[in-house]
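Student: this one's sequence-less:
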C-alpha cells in the first residue's frame, strides 16, 4: 500500500493559498472548509453561486463568480479543480502558465485524508447515503468526525439526534484528534466517499474502507467490467495492513470479493443478507426494521428510508461505526432518527391538482439501472399507490449518452415497477459529438414500450410539468429521477400545485 504523508492538512496546506475552481459543489465546498481548518487561506470560484457558496462566504472563504472575464488572483500558489472542470478551463491554463501546482479534487482530498484517520465509502451505489449515515452516527456517538458527502443533508451538522434539522449541508468539520473509541488520540476522523469515476479513489489513504457493490458503470472510462474490478482491487490495496489498524468491509455478494481481496494485508470482513456474512443483515420491509448480527453482537433499528438497499446502507454505516468504537445503543438510536438526504428518495410533498385530487412527489438521484429498480421497488412497496387507485409515474432523464448506450437493455428492464415513464433528452456529460449520435432518449422509450411500459418522450422540462398537471390523478405517485437538472421538474411541479392539508 502507499505510504501516507503524515499531518498533511496541518503542515503542508498550512499557510498555502489554494484557489479552488468549482468550489460550489458538495465535495469541493467541504474540502475548502477542511483545508481552511488546517490553516490554508482558501479562495475559489464557481459558475453558479448557491446556498453552499453563500455559506462559504459567511465562513470567511472568498467565492467569486466564474465568468468569462475571471482571472486567477495574483497571490494564489496552488490550484484545485473540481472533477467537473476541464483541463482547458481558462483558470487552469492560467495556473499552468504561472507554473502553479494543479491538483484535482480527488488528489487534494487524498492528501488531506493522509493526515487524518480516514474512512472511505466505496461501491457503485449508495456512497452518499452510507457516508451521511455514518457521519451522523459518529457525531451522535461522540467521535466528532469531519465528513464530506456528495449530497446535502439537514442532519449532518449536528447528527441525527442533534435536535431540529438545520439547513442542509454536505460537510462538517470535526476534531483534530479522535476523542474516543478504537482510534482514540489518533488524528481526527475524516469520512468521505471513494468515487470510482476516473479512478479517483486511487488517491485516497483510508484506514478503514467499505465496498458495497461493484457493477458496470463509467464504461466510457473503463471499457469493461474487468477493468472496473481491477480498479476496486487497487483501491482495496490502499488500506494499510491489519497490524496498522487497516480493515476492509466488503459486500459478501455482488462485489467480486474473491478477486478484490486476494493478497490483501489488511483485515477483511464481509457484510450482506447472506447468513455466511461476518456482518449478517436482515430487513423487514413492512416495519422497515433492520437487524445486524456480528458474532455475539446484535443491533436493531427502524429506519425512515424504505428499501433493502437503504437497509444495507444503514447496516454498512452501523458496522463501520462499531469498528470505530461507537456505543451500540447510540448507533441504533442514530440510525432510527436518520431521515435521509437531498435527492435520495427525497419526499418533496403532497400537492393538490387543479381539478382536485392529491399526488405525492419524490425526487431521486438514481441514474443507473440497479438504482432505478431498487428505488422504484422500495417506493412501490412503501407507498402502494395502487391501493389509492393511483399509478407510479416516473420522470427519468438519462445521464450521459455512453452510459445510456452501454446499458440500454438494463435501463429498459429497470422500470418494471413503473406504470408510466416520461423521458426528456439525455443529459450531456463528457460525450463526444460522435457518441451523441449513437443513442437517444427515443431509443429508451421504444425499448420501454417493447417491455410493455407506457412511455413517452417529452424533451422540455416545462412541457413535462404541464403534462403532469393534466395527466396525473388522485392517488398518483410521481418520482423524478436522474443525476442532471431534471430535479427542477419535481420542484416546478410541486410549485404549480395547491398545498395539501396535513
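Tutor: Okay, I see it. Note that the structure is a prediction, hence the values are computed from the model and not measured.

Student: use CA for all of it now, contacts and neighbours both
Tutor: Will do.

Student: residue contacts, the residue sitting nearest the centre point of the chain?
Tutor: When the chain is reduced to its mean C-alpha position, the closest residue under CA atoms, centre = their mean turns out to be residue 128, at 2.8 Å. Residue 128 makes contact with 149, 150, 151, 193, according to CA atoms under 8 Å, 6 or more residues apart in numbering.

Student: cool, residue 431 as well?
Tutor: 400, 401, 402.

Student: Who wins on neighbours among those?
Tutor: residue 401 (27 neighbours; other CA atoms under 10 Å).

Student: Residue 217 versus the residue lying closest to it once chain neighbours are set aside, what's the distance?
Tutor: In space, and not counting its chain neighbours, residue 401 is closest to residue 436: 5.9 Å by CA to CA, 6 or more residues apart in numbering. Note on residue 436: its distance to residue 217, by CA to CA, to the nearest Å, is 18 Å.

Student: Next: residue 445.
Tutor: 21 Å.

Student: and here's the other structure:
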C-alpha cells in the first residue's frame, strides 16, 4: 500500500467528476494541499473552490503545479491531454482514481456497492443508514446526498462505504468486506466489448470479497450461481424465493410503507419517502447491509424514513397541485424502465411525459432497441440530441435511431430550445426529465415555465 500519510500535495486532472471530487474532499479532510483541472466550471467545482481548492479550467502545462506528490486522473481524460502527458514524461507519480480508492480500502473495513444501475442510491442510502444510526463511516458516493448535500464525508471509524464503478474495470481494485451487486446488464461495451465480458467482471468483483466476508446480490441475475462468498444473501423487490424481500407494500401520499422479510428476521413498517418501486428494492439491499452489521431495527427504520434520496435520482424539482417535475439520472434502458414503472405506480391517473437525453454515441448504438422499448412505456416522449461526453460522433448514430425503433405514436426529437418552446405551449401536468448529460441545466427553465401556469 502507498503511504497516504506521506502524500501532502495532490493534483486532480478532471477534478469536477463526481468520483474525483469525492476523493478531493477526502484529501482536504486529511489536511492535504489539493488543486486541480477541469474543462468547465460547474456547481460542484465552485463548491470545491469554496473549500480552498485551487482549480483552473484551461488545459495548460504552465498552470499545472510542479511541486506535487501524486497526480490523480479519471479515465474520461484523453491520453493526449497536455498536462497528463507532461506529468508522465517528467516521471511524476500518476495514478487513476481507482488506485487511490484501492489505497484507502486496503486499510479499512469496506462496503462496496457495484452494479450497472442502482448502485448510487444503494451506496448513498447505506452510508446514510450507517451515519444516521451512529454506526459511522467514511462515504465515497457517485451522487450528491440530498441529506448532507455532498458526495463525501469522513468519520473517525475506519469503515468505508464506496460506490464501486465498473467503468474501466475500476472496481476490481477494491477490497470489500461486504460487496453488493445490483445488476450485470450490458453497459460500457466500448470498454468491455461483449455482455459476457461485463458479467465476467462482476463475477471477479464478487470474488474479491475478503475471506469471511459477505456478498449481497440481486436475486435472479444471470450467472448468479457464479457469485460466491462465505456469506451470501440475495435480495428482491417482492420475490419470496430471495433471502430478503418486501411485502405488504402500500402507497401513502407519494411515499411507500412496507415490511422487509428475511429467513431470520423481519423489519415491519418501513417508510420510504422516495418515489419509484425500484427504490424499495434498493432500500432492501441497504437494509440487508445494516442488518448484517447488527444495527438496531428501530434505528434502521428511522434512518430509512429520514432518507431524502440522491440528487438527480427520482428527485422532485416541482410538486404542486397543477404540475409535477421529476429529475432522474437514468441513462440505461433498465433504469428508464424502472423509472417509468415507478412513475406509473405513484401517479396512476396522470399522463406521463418523458424528456430523455441519450448519453454517449456508443451506448445509443448498442442499446437503441432496448431504449425504445423502455420509452414506449410513457405516454409521450421527447428525445434531445445525444450528449457525447468523452466520445466523438459515430456515423449514423443520432437520437433518431431510438425514435425509429419506438412504437409510441407521441414521440419526437427536438433541440433544447425547441423543447422549451414545446413545454411553454403545452404545459404538461407530469414531466420526467432524465439522462446523464447536461439535461439538468434545463430543469430550472422548465420549472419556471410550469410555475407560471
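Tutor: Good, I have the coordinates. No experiment lies behind these values; they were computed from the predicted model shown.

Student: For the two chains, what TM-score is obtained?
Tutor: Once superposed, chain against chain, the TM-score is 0.93 (TM-score structural alignment, normalised by the length of structure 2); 448 aligned residues with a CA RMSD of 2.1 Å.

Student: returning to that earlier point: quick one: which of the contacts of residue 431 of structure 1 sit in helices?
Tutor: Cross-referencing these against helices under DSSP state H gives 401, 402.

Student: and which of the contacts of residue 431 of structure 1 is nearest residue 492 of structure 1?
Tutor: residue 400 (23.2 Å; CA to CA).

Student: Aligned counterpart of the closest one in structure 2, please.
Tutor: Alignment note: residue 400 of structure 1 maps to residue 360 in structure 2; criterion TM-score structural alignment.

Student: Spit out the contact partners of the residue nearest to that match when sequence neighbours are not counted.
Tutor: Counting by CA to CA, 6+ apart, residue 388 is the residue found nearest to residue 360 of structure 2 once chain neighbours are left out, at 4.7 Å. By CA under 8 Å, 6+ apart, the residues touching residue 388 of structure 2 are 359, 360, 361.

Student: Shared with structure 1, which of those?
Tutor: Among the contacts of residue 388 of structure 2, the ones still in contact in structure 1 (both residues aligned by TM-score structural alignment, their matches' CA atoms under 8 Å) are 359, 360, 361.

Student: Any chance of TSV for the residues you listed, columns distance to residue 273 of structure 2?
Tutor: Output for these, formatted as TSV (distance: CA to CA, whole Å):
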residue	distance to residue 273 of structure 2
359	28
360	32
361	35
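
Student: I'd like the distance between the aligned partner of residue 75 of structure 1 in structure 2 and residue 51 of structure 2.
Tutor: Per TM-score structural alignment, the equivalent position to residue 75 of structure 1 in structure 2 is residue 67. Residue 67 of structure 2 is 21 Å from residue 51 of structure 2, where distance means CA to CA.

Student: quick one: residue 205 of structure 1 and residue 441 of structure 1, what's the gap?
Tutor: Taken as CA to CA, the span from residue 205 of structure 1 to residue 441 of structure 1 is 40 Å.

Student: Neighbour count for the two, which is higher?
Tutor: Using other CA under 10 Å as the criterion, residue 205 of structure 1 and residue 441 rank with residue 205 on top: 29 against 23.

Student: ok, and the closest non-adjacent residue to that one?
Tutor: residue 114 (5.3 Å).

Student: try residue 54 of structure 2
Tutor: That would be residue 35: by CA to CA, 6+ apart, it lies 4.8 Å from residue 54 of structure 2.

Student: Now do the contacts for the aligned partner of that neighbour in structure 1.
Tutor: Residue correspondence to structure 1 (TM-score structural alignment): residue 35 of structure 2 is matched to residue 43. By CA under 8 Å, 6+ apart, the contact set of residue 43 of structure 1 is 17, 18, 19, 20, 61, 62, 63.

Student: what does residue 107 of structure 2 align to in structure 1?
Tutor: Per TM-score structural alignment, residue 107 of structure 2 is aligned with residue 115.

Student: any idea how far residue 5 of structure 1 is from its match?
Tutor: Distance from residue 115 of structure 1 to residue 5 of structure 1, by CA to CA: 6 Å.

Student: Could you do residue 264 of structure 1 as well?
Tutor: 21 Å.

Student: Then residue 222 of structure 1?
Tutor: Taken as CA to CA, the span from residue 222 of structure 1 to residue 5 of structure 1 is 29 Å.

Student: ok, now residue 247 of structure 1?
Tutor: Between residue 247 of structure 1 and residue 5 of structure 1 the computed distance is 19 Å (CA to CA).

Student: which stretches of the stretch 351-500 of structure 1 form helices?
Tutor: 369-383, 401-406, 408-414, 433-436, 441-450, 461-471, 487-496 (DSSP state H, counting those that start in this stretch).
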